[in-house]
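>>> Make a model of this:
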Amino acid sequence: MKLSGWGRYPVLDARTYRPRSVDALRDLVLSEPHLVARGNGRAYGDSAINTSATIETQHFNRMIAFDPDTGQLVAEAGVLLGDIIAAFLPRGWFPRVTPGTKFVTIGGAIAADVHGKNHHKDGSFRACVDWIDIMGADGEIRRCSREEDATLFDHTLGGMGLTGIILRAAIRLRPVETAWIRQTTIAAPNLQSAMAAFEAAQDATYSVAWIDCLGAGGNLGRSLVMLGEHAECSDLPSVQACASFNIKSKRKLSIPLDFPAFTLNGLIVRVFNSLYYWAGARKKGEQLVDWDSYFYPLDAILGWNRIYGRKGFAQFQCALPLQQAEAGLTALLTETSKAGAGSFLAVLKRFGKQNSAFSFPMEGYTLALDFPVNAKSLALLERLDKITVDHGGRFYLAKDSRMTAATLRASDPRVDGFKAQRKSQGLATLFQSAQSERLDL
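Purely as a prediction, here's the structure:
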């Protein structure tokens, strides 16, 4: 069948398997020449596709145990974050770390070591993982943690499924009193003021910014910075406080057709960005928003990836070290604005410190931009790659669909160590993806 990631680029012919048991999975591991696991297909590119054997994990979707004293949940790799929220938010628990969609699996969150709006304070997904059960190339299941087989644990988190097939894990949830978020919106007229808002909000639990990637001159990098805190019962009006976990379900929008290419030209995106910024600026200050609106605004638009047309889109996401972040972001935004390339979904976040074998985050800032796949955008992305490398940055493999092996190595000195570790553990031959082949991992 034809497979792609969420960006719908590239599209590859691949054989897929959906084992229903550990024994059936083991048979595939022992018989296929190479393979990779796939969760819900929310990686943007080709990291969860192997043309010979892509192992879909939808049937490994049970929640096994929960400890209400510690918030530890044991679940299989195919469980979605949305399933966890549906089951546990009414009981007063929420994921400690979540990316911008709830439609990712536990296995996918571990493989990408996903991050959220609270990395500056709580770190990436690894911070809430206690242990992982993973099937190796010999079909045996090993449990790894910070204390037991710590090297495998560290390389699996952020290893993009290249260290084995994740079967189950123990993760910790956070206790919350309500399903509401106290959101504070700050209108930042340029990049410098946006970064100043992030630095002043280091004590905020959550922070994220929508950024106008087509702003220029004095408006370069103008942003809406949104801070967030889990609301307590005392923060709610009396009517809401009596039902603090009851959120009225919203009608979801749906994109039934691929948008034509002209809808993403620079002029339309420039006008949209300007209107969006001023509409957000009028709502500055604090307000109560529900958890779904704050954490997962795009999940309310079913099939939003079709906005970019039938050829799909490529996301650029880099992390820049703190000392070079302002210069690097200025160069990236200047180049994007000059190109007039349309990106509705431009996001800026502040990262905290992180040391890990192969995970994406580093202390500094991360910028994410989406572009429709065409010759102009692909040429721009190569220029953005170079700017990132020149400023000491690196790239998020969960979003990558077109980077070269040379660019990856120029940006991340950990690549050869990760590759050597896979080879020494006998993992490199079996566990491969289209991305790992493209990037020579």
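
>>> hey, let's count contacts and neighbours off CA atoms from now on
Noted.

>>> residue contacts, His230?
Contacts here follow CA atoms under 8 Å, 6 or more residues apart in numbering; on that basis His230 touches 176-182.

>>> Show me the residues you listed that map onto helices.
Among the contacts of His230, none falls in helices (DSSP state H).

>>> So what's the residue count around the nearest residue to Asp400 once chain neighbours are set aside?
Leaving aside its sequence neighbours, Asp400 sits nearest to Gly45 (CA to CA, 6 or more residues apart in numbering; 5.5 Å). The number of residues packed near Gly45 is 27, by other CA atoms under 10 Å.

>>> pretty sure Gly45 is touching Ser401, no?
Yes. Here Gly45 reaches Ser401: they are 4.1 Å apart, a contact under CA atoms under 8 Å.

>>> between those two, what contacts are shared?
Contacts common to Gly45 and Ser401, judged by CA under 8 Å, 6+ apart, are 9-10, 314, 435.

>>> Can you tell me which of these has the most neighbours?
Going by other CA under 10 Å, Ala314 tops those with 27 neighbours.

>>> another one to check against the first:
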Amino acid sequence: MGTNHNSWGRVLRRSRATAQPAEFGRNAPGGFLPYGNGRSYGDSCHNDQGHLLPMRPGAAISAFDPETGILTADSGVLLSEILAAVMPHGFFLEVTPGTAQVTLGGAIANDVHGKNHHRRGTFGRSVVRFTLLGSDGVETVCSPSDNKHLFNATIGGMGLTGIIEAATIRLMRVPSANVRQTAFRFSSIDEYFDAIDDIDAAHEYSVAWIDQLAHGANLGRGVLMAGDHAQDGGPAKPPSAPRLAVPFSPPVNLLNRLTLKAFNELYYGRAPKQPQTGIVAWASYFHPLDAITGWNRLYGPRGLFQHQSVYPTQNARETTIALIECAQKHGAASFLTVLKRFGDVPSPGLMSFPRPGFTLTLDFANSGDRTLRMLNALDEIVMNAGGALNPYKDQRMSPRMFEASFPQWRDMEAMRDPAVMSDFWRRTAMMLDAAQQPGKQSASG
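Take a look at the predicted model:
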């Protein structure tokens, strides 16, 4: 059975073979890969030599205790569906990524992070336990105390350890889902780094939008948005259907240098010069682009690449400048340029991407070889800074970059279910493995 289970980047769009989770087993050519809602940007959610196992059909929340905030749900349940169930009881996700349209299983498998990593770390820290189905038919309950090594490998393991059937997570009680936001603009990257220590110490959440096209004395200018759940935020509206939609991909990239320059000038110019505080709706603070169905189509028919890196605090200022200048040198324009801090709260995940430092996210329309050359140049800056790339945002990092980012990949390979494989793992870890062990064959390709 072939279906168009594409990633969010839409660089490689094609019909992909699927199978039912009940068909998950060994000795299948190309292997299997659990598939959530396709919000990974690259090929970590693809398995073009084998079969995808869609987890959304029939997924449901099975239990929620409004006294403790403990919830159990099938892995295919969306975070938006969880929020709709728990917000009326005064609860919220401890960690929420930039979209609520990811599945519970996907949030665990990618160990997603949010705007409060400096306070609460990654999503994996909210996981109480989960049930993992292996290709041998054995179901294993994993938690920080039971089957801990498999628990740690599955959190951030990109679905490679088996099928997460259901998971139990811990939610946090909040006075309101809405956010008391303090926002202000900064005129250069130096102003951001001069302010961020005090901002992060005072607030649960913080994130900065960067004008990637600004240069000279204004290089790295942007808008900093700090927030906390409002004590007086009033009733919060539950998740709703998107108000707008991009129904088809335009023939050209609409988020080009000309349109982005105009947008950036407007967005920066409207931001307050001095800190301004007010109540904002939770959805607009945490998931603003969820209001537009198919916004990724605006990048045109060839899709987009997202480049998210993390690098140490001690060289963060100069690394951020180098990355922005590199993109400018290559004539590229990034619409969603986001800068935030990763704290030192450790993740249980063996392959978790966040680590102490700062993370910069850039996205670019796919212009072929020109874009790939720029992305490779960005990689070199990150590698020289002692940083890493985010695998579930990636479509093209080299095995060398992958190993520099995740030197513990061999431990992950040892925990991988032999019948599970992804295109990402095949082109990174398996390439490294083949180079080190010529002649070794993988049961899943």
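
>>> rewinding a little: show me the subset of the contacts of His230 of structure 1 that structure 2 keeps too.
Retained in structure 2: 176-182, out of the contacts of His230 of structure 1 (criterion both residues aligned by TM-score structural alignment, their matches' CA atoms under 8 Å).

>>> Tell me the spacing between Ala19 of structure 2 and Phe402 of structure 2.
Applying CA to CA, to the nearest Å, the value for Ala19 of structure 2 to Phe402 of structure 2 is 29 Å.

>>> Looking at those two now, which is surrounded by more residues?
Comparing Ala19 of structure 2 with Phe402 by other CA under 10 Å, the one with more neighbours is Phe402, at 21 against 17.

>>> Show me what that one aligns to in structure 1.
Alignment note (TM-score structural alignment): Phe402 of structure 2 maps to Leu408 of structure 1.

>>> State the helix or strand in which that match lies.
In this assignment (DSSP states H and E), Leu408 of structure 1 forms part of helix 405-411.

>>> now that helix: how far from the chain's centre is it?
21 Å (CA atoms, centre = their mean, to the nearest Å).

>>> So which other helices or strands are in contact with that helix?
Secondary-structure packing of helix 405-411 of structure 1 (3 or more CA pairs under 8 Å, 6 or more residues apart in numbering; DSSP states H and E): helix 375-390, strand 394-395.

>>> post-alignment, the last one versus structure 2, mean distance?
Per the superposition on structure 2, strand 394-395 of structure 1 and its aligned residues are separated by 0.7 Å on average (mean CA distance after the TM-score superposition for structure 1).

>>> What residues in structure 2 pair up with that strand?
Counting by TM-score structural alignment, strand 394-395 of structure 1 corresponds to 388-389 in structure 2.

>>> Phe358 of structure 2 maps to what in structure 1?
So, by TM-score structural alignment, Phe358 of structure 2 is matched to Tyr365.

>>> Its match - nearest residue in space that isn't next to it in sequence?
Arg350 (4.6 Å).

>>> Which residue in structure 2 aligns with the one you found?
Counting by TM-score structural alignment, the partner of Arg350 of structure 1 is Arg341.

>>> SS state for that match?
Here Arg341 of structure 2 is recorded as strand under DSSP: H, G, I helix; E, B strand; the rest coil.

>>> Distance-wise, check it relative to Gly124 of structure 2.
18 Å.

>>> Which positions in stretch 121-141 of structure 2 come out as buried?
Applying a neighbour-count criterion of 16 or more other CA atoms under 10 Å, the buried positions in stretch 121-141 of structure 2 are 121-135, 140-141.

>>> ditto for stretch 371-388 of structure 2
Here stretch 371-388 of structure 2 shows 371, 374-375, 377-379, 381-383, 385, 387-388 as buried, counting by 16+ other CA under 10 Å.

>>> Return the member of the residues you listed nearest to Leu350 of structure 2.
The closest of the buried residues of stretch 371-388 of structure 2 to Leu350 of structure 2 turns out to be Ala388 (CA to CA; 14.4 Å).

>>> My read is that that closest one contacts Ser309, right?
Yes. Using CA under 8 Å, Ala388 of structure 2 is in contact with Ser309, at 5.5 Å.

>>> Residues that sit against both of those two, list them.
With CA under 8 Å, 6+ apart as the test, Ala388 of structure 2 and Ser309 both reach Val382.

>>> Can you find the partner of Glu335 of structure 1 in structure 2?
Using TM-score structural alignment, the partner of Glu335 of structure 1 in structure 2 is Cys326.

>>> Helices along structure 2, start to end?
For structure 2, the helices defined by DSSP H occupy 79-86, 104-109, 117-120, 148-154, 189-202, 257-270, 282-286, 316-329, 369-384, 399-405, 409-415, 423-427, 429-436.

>>> All good on my end, thank you.
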